[in-house]
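[1] Here is a sequence together with a model predicted from it:
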Amino acid sequence: MGDQCVILVTGGTGLVGQAIKTIAEGEENRPNEQWYFASSKDGDLSVREDTEKLFAKVKPTHVIHLAAMVGGLFRNLKYNLDFYRINTLINDNVLNVSYKTGVKKVVSCLSTCIFPDKTTYPIDETMVHNGPPHDSNFGYSYSKRMIDVLNRAYNKQHGCQFTSVVPTNVYGAHDNFNLEDGHVLPGLIHKIYTAKKNNTPFTVWGTGSPRRQFIYSLDLARLMIWVLREYPEIDPIILSVGEEDEVSIKEAAEAVVEAMDFKGEVKYDTTKSDGQFKKTASNAKLRKYRPDFKFTPFKQAVKESCDWFVANYETARK
């Protein structure tokens, strides 16, 4: 990426897009790179004409594709067809218009939910298509999987440099802190903020025993910018902390308690389901390329995320 580059980030106002903006305009700033962070206001990417208009306006040489229809467990269960159709339209439009307009490289963001429901651990990049995903969100998962199929097909038929990344559980500033539809860490942060404010117990759903790999949004941003600039493969790459850095939900809750200086009662509602016990992913491929990459320590990143939520409570997504 030595020449002048125009980088379009679809879905650029969300958790990952805002983190990329922070890093690209800060520590990783390069004078030959011009970044454009698109939002839904720039058009509906499930509509071909809107996608073409956005590309005509921005004239990108490179694309980071984050835009997607997303939702929590309840919405996925209810609208599997919608999640499949709308995301498939978005992905087909973005990749096809990228090809038609001569975009040099596209990096799309997948999700660990694309992996087979019944699998062995740790998960790695070779296992994406080894069996059906979990039935609760099969629409979203299959649509995301098809990005990998499209990437390979565009490369084989047209020589396109289209690739993808698979992050584990992302958290940080600009997250979705909705208690019903958000993810684990932002949900815990919002719950404890409310418990502290109302002087009520902090209740964690389940036993706290399931284990997860969390990646701080700023670390993910640093790695995605590296993928855009340097990663040479079409095959996906998992972006995650190592297996040894997996933490239990209980440990995550304790980190939030410490970060928020919460002195009240902490309870575990064991009538609520724990969900999947673990989804351990291997970052061996990442470490082959980036053996010296340093992830932000978990407690530090949780503290920064909590501080951001407190400072931006009125405007945060919740």
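    Nice, thanks for sending it over.

[2] from here on, contacts and neighbour counts on C-alpha atoms
    Will do.

[3] Look up how far residue 273 lies from residue 29.
    Counting by CA to CA, to the nearest Å, the gap from residue 29 to residue 273 is 44 Å.

[4] okay, those two: which has more neighbours?
    Legend: neighbour count by other CA atoms under 10 Å for residue 29 and residue 273, higher for residue 29 (13 against 10).

[5] can you pull out the helices in the stretch 101-250 of the chain?
    Counting by DSSP state H, counting those that start in this stretch, one finds helices in the stretch 101-250 of the chain at the ranges 138-158, 184-198, 217-229, 249-259.

[6] okay, the ones you listed in JSON lines with distance to residue 131 and mean neighbour count next?
    Shown next, in JSON lines, are the helices of the stretch 101-250 of the chain (distance: least, CA to CA, whole Å; neighbours: other CA atoms under 10 Å):
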{"stretch": "helix 138-158", "distance to residue 131": "11", "mean neighbour count": "19"}
{"stretch": "helix 184-198", "distance to residue 131": "26", "mean neighbour count": "20"}
{"stretch": "helix 217-229", "distance to residue 131": "27", "mean neighbour count": "21"}
{"stretch": "helix 249-259", "distance to residue 131": "27", "mean neighbour count": "19"}
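
[7] let's bring in a second one:
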Amino acid sequence: MSTVILVTGGSGLVGQAIKHVIENEPVGSRFGKKENETWIFASSSEGDLRDPAQTRKLFDKYKPTHVIHLAALVGGLFRNMKYKLTFFRENMVINDNVLHAAYETKAQKVISCLSTCVFPDKVEYPLDENKIHLGLPHDSNFGYAHSKRMVDIQNHAYKEEFGCNFTSAIPTNVFGPYDNYDLEDAHVIPALIHKCYLAKKNNTPFVVAGSGKPLRQFIYSRDLAKLFIWQLREYDDVEPVILSVGEDEEVSIKEVADAIVEAMDFKGNYTFDTSRADGQFRKPASNKKLLSLIGGFEFTPFKPALAESVKWFLDNYDTARTGIKKQ
């Protein structure tokens, strides 16, 4: 029986990481490609998932038996704060179209990618899978957060009404090759990598927005890719799973910036602009459920993963998503 796995958002950070793992792990291994598998990494150029007809056309074209749904309108803190309605509407439509096309074409399984921002702002830490709906998300990204939270509601409803095997993953902050480095739109690590690159190139100060004190759990995209592959093959419950390093692996934004300065060999002036917003101070998430299910799993340590990410950016600057028009 052949398996066709459609990855929406296949050209993005996590999609490219899954592609890397599938192409580089030994065939037949736990995270490598199986002999009966066909992997399709679809990008937005193949169909606008905000359009139900184009979404259905994509499903009819590839006839996926399994779907890893990564496609989303995403952005950093400041973009989320500015475009709350846009982030809510567009992601609601994308998710609804993908899940309904999967149901109509009888896909055997769908894993959708959520985010830790779905969790309530005021909640007891660490975050775990049972706390998603216990209060309102942080105001800074409530549009995006609510749209992603609704996927969990839809998964349960599709299971209850139609018996669909739809579930979701909740990664913490992801970074790695093929990230979005657009300074207006990027998450913290790719934004700082690009900023440090420009500061070094232009011999200007490297200024980090905020105090540098907030703490985050960062997961390397290629580690996350393996966890998605595990979830696709070995996890069949509707309840979501947090895919993350442990809560003892929190890293401060200052530690991130320090590691980027080191990896980039930046020798210039380096400061923090404390007049800029920090966002949430910390939002530690527990990976106990994941570890209880997957057994042994080795995460790539933060500094080597960050060094690999910086090297990829430097090697691929001309084609990376930087938001800068290149000659």
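    On my side now, so go ahead. Values in this document were obtained by computation on a predicted structure and should not be read as measured data.

[8] of the helices of the stretch 101-250 of structure 1, which approaches residue 80 of structure 1 most closely?
    Closest approach to residue 80 of structure 1 among the helices of the stretch 101-250 of structure 1 is made by helix 138-158 (4.6 Å; CA to CA).

[9] What range does the closest one cover in structure 2?
    Helix 138-158 of structure 1 corresponds to residues 142-162 in structure 2, going by TM-score structural alignment.

[10] average gap between that stretch and structure 1?
    With mean CA distance after the TM-score superposition for structure 1, stretch 142-162 of structure 2 departs from structure 1 by a mean of 1.1 Å once superposed.

[11] And for stretch 190-198 of structure 2?
    Comparison of stretch 190-198 of structure 2 with structure 1 after fitting gives an average deviation of 1.0 Å (mean CA distance after the TM-score superposition for structure 1).

[12] what's that stretch aligned against in structure 1?
    The alignment places stretch 190-198 of structure 2 over residues 186-194 of structure 1 (TM-score structural alignment).

[13] Can you give the distance of that stretch from its chain's centre?
    20 Å (CA atoms, centre = their mean, to the nearest Å).

[14] now do stretch 95-104 of structure 1
    Its chain's average C-alpha position is 23 Å from that of stretch 95-104 of structure 1, according to CA atoms, centre = their mean.

[15] three-state assignment of residue 8 of structure 1?
    Three-state assignment for residue 8 of structure 1 (DSSP: H, G, I helix; E, B strand; the rest coil): strand.

[16] Count the residues that sit near it.
    23.

[17] excluding its backbone neighbours, what's nearest the residue of structure 2 most remote from its centre?
    Residue farthest from the centre of structure 2, counting by CA atoms, centre = their mean, is residue 203 at 32.3 Å. Nearest residue to residue 203 of structure 2, sequence neighbours excluded (CA to CA, 6 or more residues apart in numbering): residue 268, at 7.0 Å.

[18] Alignment lookup: that neighbour to structure 1.
    Match for residue 268 of structure 2 (TM-score structural alignment): residue 264.

[19] The equivalent of residue 113 of structure 1 over in structure 2: neighbour count?
    Matched by TM-score structural alignment, residue 113 of structure 1 corresponds to residue 117 in structure 2. Neighbour count for residue 117 of structure 2, taken as other CA under 10 Å: 23.

[20] Residue 117 of structure 2 and residue 131 of structure 2, how far apart?
    Residue 117 of structure 2 sits 12 Å away from residue 131 of structure 2, taking CA to CA as the criterion.

[21] again, but for residue 86 of structure 2
    26 Å.

[22] Also residue 149 of structure 2?
    11 Å.

[23] And for residue 270 of structure 2?
    Counting by CA to CA - residue 270 of structure 2 and residue 131 of structure 2 are separated by 39 Å.

[24] tally of neighbours for the spatially closest residue to residue 42 of structure 1 that is not a sequence neighbour?
    Nearest residue to residue 42 of structure 1 in three dimensions, chain neighbours excluded: residue 54, at 6.7 Å (CA to CA, 6+ apart). For residue 54 of structure 1, the neighbour count with other CA under 10 Å is 19.

[25] Contact partners for residue 93 of structure 2?
    By CA atoms under 8 Å, 6 or more residues apart in numbering, the residues touching residue 93 of structure 2 are 49-51.
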